[in-house]
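J.: Sequence first, predicted coordinates after that:
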Amino acid sequence: MTQTGIPFVFMRGGTSRGPYFNRADLPEELDRLAEVLIAALGSGHPINIDGIGGGVAVTTKVAMLSPSEDPWADVDYFFAQVSVSDRLVDFKPTCGNILSGVGPAAIELGLVTPTTDETEIRIRAVNTGAKVVTKLQTPGGVLTYDGAAEIAGVPGSAAPIALNFMGVVGSSTGKFLPTGQLRDEIDGIEITCMDVAMPMVLARAADFGLSGHETLAELNENKAFFARMEAVRIEAGARMGMGDVAQSVTPKFGLFAPARDGGTIAARYFMPWDTHPNMAVTGGQCMASCALTPGTIADGLLDRPTASPANVVLEHPSGTIEVLVNFDASEGFALNSAGLLRTARKLADGRVYVPAHIWQGP
């Protein structure tokens, strides 16, 4: 055999897409695992012509599932972000959109058996340690993808998938405010560095000469902005205790502006070397938390809710995303949990093939 076939389920999870594997079907050693994922996705080419990636960061994501080693959880979810064209794999972050498909994929892969008309699955995000409870529609004990739930950035409707995130504060750095301050300044730009579900560097769009309501194309074409933003991100990463982040997708970057379409605040999220077409689930939690925290760079950009739980509506390039934040404001801001509604759909299953000289199988 000149190729190795690896079983997988191909899923859309939220506004992302990628293969979902049983972790047992992949190499244990991370360097070899990275080579397998690069080959499977076709990383190293702008349209991933020799793999099943889609040529953009939201379609070169990978989920690897296994029975959980944590007695609290049912499933362990290990995430990998595969680059489109640089042959890089980042195992540091997690992805909340891909997590939307973890529950259905766990059922499809035989790791979880549906129970009643609604099945609750407890998920441990291996990369960050976050604990997530997802609820799926399983009428008569059968997983369904049909439903009336709609999310911005995805055509049509599907069955709702409820996600409730816990234990996401300090997910990567161990701190809510990794620099110890509500605000820092780098290159004349005032920022807030925050770690909730995803470590992020947050700034005001106006400080970059932007409105914060630019389209996806307008932002991606603004090379001067990206160059300045990347310099700020790299320095912020060092101050956050994350080391040299020049080759890492974390920390992510986000911009705030006043809402103009009835939301709580306008937000733009970067991955970080291009603009997210919608809003990441993890990034949405961090940006909603920043918006709710007095003293951050979000001050003055919104009418800040003070009662918990608060429904924070983030306006993004494709519409809005709602984050239901349960928090304690008795002493500053303390996040208890964040809930979101997503959808997912199985697109294909079978085997994806990689050259045998890369890996010959378990």
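T.: Happy to help now that I have it.
J.: contacts, neighbours, all on C-alpha from now
T.: Noted.
J.: Okay, helices next: where are they in the stretch 151-300 of the chain?
T.: All helices of the stretch 151-300 of the chain, identified by DSSP state H, counting those that start in this stretch, fall at 216-220, 223-239, 281-292.
J.: How about the contacts made by the residue nearest the centre of the chain?
T.: Nearest to the geometric centre of the chain sits Cys95, at 2.8 Å (Cα atoms, centre = their mean). By Cα atoms under 8 Å, 6 or more residues apart in numbering, Cys95 lies in contact with 79, 280-282.
J.: swap the cut-off to 10 Å and go again
T.: With contact set as Cα atoms under 10 Å, 6 or more residues apart in numbering, Cys95 has these partners: 13, 16, 58, 61-63, 77-81, 125, 127, 197-198, 280-283.
J.: Looking at the helices of the stretch 151-300 of the chain, which one is packed in the most?
T.: helix 281-292 (a mean of 27; mean count of other Cα atoms under 10 Å).
J.: Can you flag which of the contacts of Cys95 belong to strands?
T.: If you go by DSSP state E, those have 13, 16, 61-63, 77-81, 125, 198 in strands.
J.: one more structure, for comparison:
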Amino acid sequence: MTGWPEGIRCTLMRGGTSKGAYFLAEDLPADPADRDDLLLRVMGSPDPRQIDGLGGAHPLTSKVALVSVSADPRADVDYLFLQVGVEEPVVSDRQNCGNLLAGVGPFAVERALVTAGEPQTSVRVRMLNTGDLAVATFPTPGGRIAVTGEAGISGVPGTAAPVLIEFPRGGGPLLPTGNPRDVVAGTEVTCVDNGMPTVLIPATALDVTGHEAPKDLEEAQALAGRLREIRLAAGRLMGLGDVEHTTVPKLSLLAPPRDGGAVATRTFIPVRCHTSIGVLGAASVAAGLRVRGGVGEGIAQLPPTGGRLRIEHPTGFLDVETDVAYGADGRPSASRTAVVRTARKIFDGTVFPRPADRSFRPFRS
């Protein structure tokens, strides 16, 4: 083979506290296996440094967003999130990513899938991973996407234009097991899904404080074994089946807040400790804290009325507006969830994947 491989138009964006490659779905192969093989070569996987691709050697920077015009009358665009493995040839569509979601609306406007409004634009997004809906609203003065603004989020230097993301009430149960508490692998937990299947665990139940640095938690071998045991058992209990090769459910350790928030968290994806917290993971934590009888009782410090909860994480905090209501059947549901994120276009151009290696095929999960 001579010359460069065929290039693909790509936009690299930071969305919230993640970074990923955004593509129009029509620019990639329709066959999932061929698409995943291509994305592994684009991101430089499998390789711990992802030295030969766009990936940043961490799950938070090895992500892909596929965007297309939606056929659903409730949405303007469809968004498929793909988590690309770093050290393994794995591409997973088993979860959403609320951080990359922050960039979907601006990307859709830039690629002319949606016409910008004045002074702001709202883009209705259908998240294909779960079928859930979201509305992203961001400033577009003069019909152009605002590049600067005063919104700051922990884990990202500086400020930028805000992207308000609102999630309507989901169709699935907030408590997938039907219980505010379950005993999983000998540990009391709360299994919750407010956009992201998440297992809430009191940090002290795993013999840690929940305030440790992510690196220290990752190096604790005994903790890793306990977390794996809980995740595999909780996955089955939550109706997710065998989660050995998936990144859901997330595991969030809960500890008393230290900086004026509602709770301190340490979240695993699935074995790497998140340096902050995902948007949908935080939404699930916030809703789970409002469930009567959940494991957050006695740990979290909640305001007397509903509304905004500040979720502390290793590099700061994430504010989530959430309310939980109980129906006539006594089951809780999240009646409203909203967060503010920011996004920034880093480059828009052509990415050249490394040549195909037929010695392996990607493992899909």
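T.: Yep, it's here. All values reported here derive from a predicted model rather than from experimental measurement.
J.: Work out the TM-score between the chains.
T.: In this superposition the chains share a TM-score of 0.94, using TM-score structural alignment, normalised by the length of structure 1; 354 aligned residues with a Cα RMSD of 1.6 Å.
J.: that older thread, among the helices of the stretch 151-300 of structure 1, single out whichever gets nearest to Glu69 of structure 1.
T.: Across those, Glu69 of structure 1 has its closest neighbour in helix 281-292 (22.8 Å, Cα to Cα).
J.: Please pull up the equivalent of Gln181 of structure 1 in structure 2.
T.: When structure 2 is aligned by TM-score structural alignment, Gln181 of structure 1 is paired with Asn179.
J.: who are the neighbours in contact with that match?
T.: Counted by Cα under 10 Å, 6+ apart, Asn179 of structure 2 has contacts 189-192, 291, 293-294, 331.
J.: filter these to the buried ones?
T.: 189-192, 291, 294, 331 (16 or more other Cα atoms under 10 Å).
J.: ok, which pair from those is furthest apart?
T.: Val189 and Arg331, at 17.6 Å, using Cα to Cα across those.
J.: Quick check: the aligned residue for Arg260 of structure 1 in structure 2?
T.: Aligned partner of Arg260 of structure 1 by TM-score structural alignment: Arg258.
J.: cool, Pro160 of structure 1 as well?
T.: By TM-score structural alignment, Pro160 of structure 1 lines up with Pro162.
J.: ditto for Glu214 of structure 1
T.: Match for Glu214 of structure 1 (TM-score structural alignment): Glu212.
J.: Pull the contacting residues for that match.
T.: 265-266, 314.
J.: Please identify, among the residues you listed, the one with the most neighbours.
T.: Counting neighbours by other Cα atoms under 10 Å, Thr265 comes out on top of the contacts of Glu212 of structure 2 with 30 neighbours.
J.: Tell me the residue in structure 1 aligned with Gly293 of structure 2.
T.: For Gly293 of structure 2, the aligned position in structure 1 is Gly295, judged by TM-score structural alignment.
J.: how near is the residue nearest to its match when sequence neighbours are not counted to Ala298 of structure 1?
T.: Using Cα to Cα, 6 or more residues apart in numbering and skipping residues adjacent in sequence, the residue nearest Gly295 of structure 1 is Leu182, 6.1 Å away. Here Leu182 of structure 1 is placed at a distance of 10 Å from Ala298 of structure 1 (Cα to Cα, to the nearest Å).
J.: Looking at those two, which is more packed in?
T.: Neighbour comparison, Leu182 of structure 1 and Ala298: the larger count goes to Ala298, with 25 against 18 (by other Cα under 10 Å).
J.: Lys92 of structure 1 versus the most far-flung residue of structure 1 relative to its centre, what's the distance?
T.: Distance from the C-alpha centroid of structure 1 peaks at Met1, with 36.5 Å (Cα atoms, centre = their mean). Here Met1 of structure 1 is placed at a distance of 33 Å from Lys92 of structure 1 (Cα to Cα).
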